[in-house]
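Trainee: Just a sequence and a predicted model for now, questions to come.
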Amino acid sequence: MQKSCFFKIVGHSCLIAVVVFISGCVSRPPEYDMQAFGAVGTDADVYIVAPVAGNEPLLKALFTAFVSEKTALQYLSRTSALYIGVNYEVTPSITLVSAGSYPVSLGDLLFPKKDGWEKHRAAALNNHAYYTSSIADIVVQEKTAFMCLGDNQRNSAAFLQRIAEPHLPVFPPRFQALSETGGVGEIGLYARSGNLIAAALLDLEDIELPIRSIELYLKKNADSIYRCSAVFETTDVRTALVVRLLLSHGMNGDFSVQGSSVFVENADITETEFIKMLESMFFKSL
């Protein structure tokens, strides 16, 4: 899919933000959605959790590429956390789940037929309404909004079934804790297959690195800087030493090797660099 199509897709995913012009601004609830990643499912290649608190500037920068600053800020004021799953397989897609407070009754206004949306009833969700277009499926509940982004080959039925019967993936303990309780200014990323993420971090193209998985944790510091810690799980000890060398040339930080794992601490990444990395992942999937 071309880059312009990607921006169109993400722009449609932000339509839910229009709600703020009609129903006003509410305070962001403190709770997190324990089942959110269950709607993403167990087959995603990359999982991202982003609590809104402390990450407003970065999230605003992402959203204001497609909607006004006022809309972006008020949408974020309704949202506690974003849960994202990226799938690169036969039918590439992005599942985005946001936990917060949303007025379900405004769905027909937000997603009108004249803009290419069709309203359906999901039997799997007790006939709850959902909206579909050529590029997205959206389900809005009072405390959770679900979006599946992709082309017209995406598996809408499976998306709805995951909402009805969530299957929680098994995560590393630190990522699991962040997805359940959040942390001010923190973002977590877990990749079951680490090649693409490593290539984005190192600004490499068309190079397959022998990395099985990646845990990446970012904590907002100051001056739009995120302090990063990471774990790169490789195939064996020798591979870990090679990956450590590559990483040390591509990013700053303190590096160590324990068995087949490479640990990175005290690495810094700017909001701009992180947004670029996210874009590279999303372009790959769509």
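Mentor: Thanks, I have the structure now.
Trainee: okay, CA-based contacts and neighbour counts for the rest of this
Mentor: Noted.
Trainee: any idea which element the spatially most central residue of the chain lies in?
Mentor: Note on the chain: the residue nearest the mean C-alpha position is residue 84, at 2.8 Å, using C-alpha atoms, centre = their mean. Following DSSP states H and E, one finds residue 84 within strand 79-87.
Trainee: hang on, the earlier thing: could I get the contacting residues of the residue nearest to the centre of the chain?
Mentor: By C-alpha atoms under 8 Å, 6 or more residues apart in numbering, residue 84 lies in contact with 37, 40, 47-49, 94-97.
Trainee: make it 7 Å
Mentor: Contacts for residue 84 (C-alpha atoms under 7 Å, 6 or more residues apart in numbering) come out as 47-49, 95-97.
Trainee: Okay, one more to line up with it:
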Amino acid sequence: MQKFSFFKLLKAGIITVAVMLASSCVSRPPEYEGQALGAIGTGADVYICMPVSGNQSLLKAVLTRFVPEKTADQYLTRTSVLYAGVYYTPAASVRIVSVGSYPAGFSGFLFSQKNGWQKCIAAPLNNHVYYASATADIVLQSKTAFALLGNKNRDTAAFLQRIAEPQMPVVPPRFQTLAETGEADTIAVYIPSGSRTADSLFGLQDIELPIQSAQLYLKKQSGSSAYRASAVFEASNTRAALVLRVLLGAVLKGHFSVQGASVFVENADISETELIQLLQSIMK
């Protein structure tokens, strides 16, 4: 699996969008309305839905690694939900869709050629303008911002086509509900790629975990910086699920149960610091 740093890729997109959010220009009506998950599309190794409400301190801790605290605050103030799809192959890339209220003017000035941006025309978006750099493609609407982050081999054509014609991935019902409602305080992570991602996630790279898919839901605890986690891991069969329960018990603390080929974890506490590290392990 090609390794890459999600946060290095995220840096260019976040800084550009955040600077733009700080400007006081007039928004125009959105030309295209698309479902966030549909714009991310199918085939991602990891899907993430993260509402801003209740998670400001976590997001701020991540963003302020790359932007000033004031800029991070302005971006989070204008954003309600962040969606991300992480792709490891064929080229490492991350698709991000943020929903909120964004100004649309002065894009040409902010995405200037001298700063490494190229103004392009997106034929799939009715000749809508987008901006491309060595590490990112950016499409802006008044209520939605789209970013494709990755190296020069990223598939820009497919990304633009997904915005024009959203292609909904198949995700678990609970994840789908959270993606549609943006339930406060709850972060949803769906890993359809199985053991490849989960091995890295739990630091068990030397053990091939019998995981077909995984779901992780984290809810901020009232009056605390800790998160209460619940998870579902799908194994290939019942025997594999029993083995998986033992392996996971070595790295997760919580109440475990096995039902058929599914391993359930409830009431597992994780600190904000640990959660930041966990997200970083998924996104690189």
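Mentor: Nice, thanks for sending it over. Treat the numbers as computed from the prediction; the structure is a model and nothing was measured.
Trainee: TM-score for the pair, please.
Mentor: Once superposed, chain against chain, the TM-score is 0.92 (TM-score structural alignment, normalised by the length of structure 2); 275 aligned residues with a C-alpha RMSD of 1.9 Å.
Trainee: need the strands for structure 2, in chain order.
Mentor: Assigned by DSSP state E, structure 2 shows strands spanning 46-51, 79-87, 93-100, 118-122, 128-132, 136-140, 144-150, 186-191, 211-220, 227-235, 255-259, 262-270.
Trainee: Dump those to JSON lines, plus distance to residue 279 of structure 2.
Mentor: Shown next, in JSON lines, are the strands of structure 2 (distance: least, C-alpha to C-alpha, whole Å):
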{"stretch": "strand 46-51", "distance to residue 279 of structure 2": "10"}
{"stretch": "strand 79-87", "distance to residue 279 of structure 2": "11"}
{"stretch": "strand 93-100", "distance to residue 279 of structure 2": "13"}
{"stretch": "strand 118-122", "distance to residue 279 of structure 2": "31"}
{"stretch": "strand 128-132", "distance to residue 279 of structure 2": "26"}
{"stretch": "strand 136-140", "distance to residue 279 of structure 2": "20"}
{"stretch": "strand 144-150", "distance to residue 279 of structure 2": "17"}
{"stretch": "strand 186-191", "distance to residue 279 of structure 2": "9"}
{"stretch": "strand 211-220", "distance to residue 279 of structure 2": "11"}
{"stretch": "strand 227-235", "distance to residue 279 of structure 2": "13"}
{"stretch": "strand 255-259", "distance to residue 279 of structure 2": "22"}
{"stretch": "strand 262-270", "distance to residue 279 of structure 2": "12"}
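Trainee: about what we covered before: for the strand holding residue 84 of structure 1, the distance to its chain's centre please.
Mentor: Relative to the mean C-alpha coordinate of its chain, strand 79-87 of structure 1 is positioned 4 Å out (C-alpha atoms, centre = their mean, to the nearest Å).
Trainee: Excluding chain neighbours, what is closest to the residue lying farthest from the centre of structure 2?
Mentor: Farthest-out residue of structure 2 from its mean C-alpha position, per C-alpha atoms, centre = their mean: residue 239, at 32.3 Å. Using C-alpha to C-alpha, 6 or more residues apart in numbering and skipping the chain neighbours, the partner closest in space to residue 239 of structure 2 is residue 261 (7.6 Å).
Trainee: now do residue 99 of structure 1
Mentor: Residue 99 of structure 1 sits nearest to residue 144 (C-alpha to C-alpha, 6+ apart), 4.6 Å away.
Trainee: any idea what the one you found aligns with in structure 2?
Mentor: Aligned counterpart of residue 144 of structure 1 in structure 2: residue 144 (TM-score structural alignment).
Trainee: Please look at that match and residue 103 and confirm they touch.
Mentor: No: judged on C-alpha atoms under 7 Å, residue 144 of structure 2 makes no contact with residue 103 at a distance of 10.0 Å.
Trainee: okay, and the common contacts of those two?
Mentor: In contact with both residue 144 of structure 2 and residue 103: no residue, using C-alpha under 7 Å, 6+ apart.
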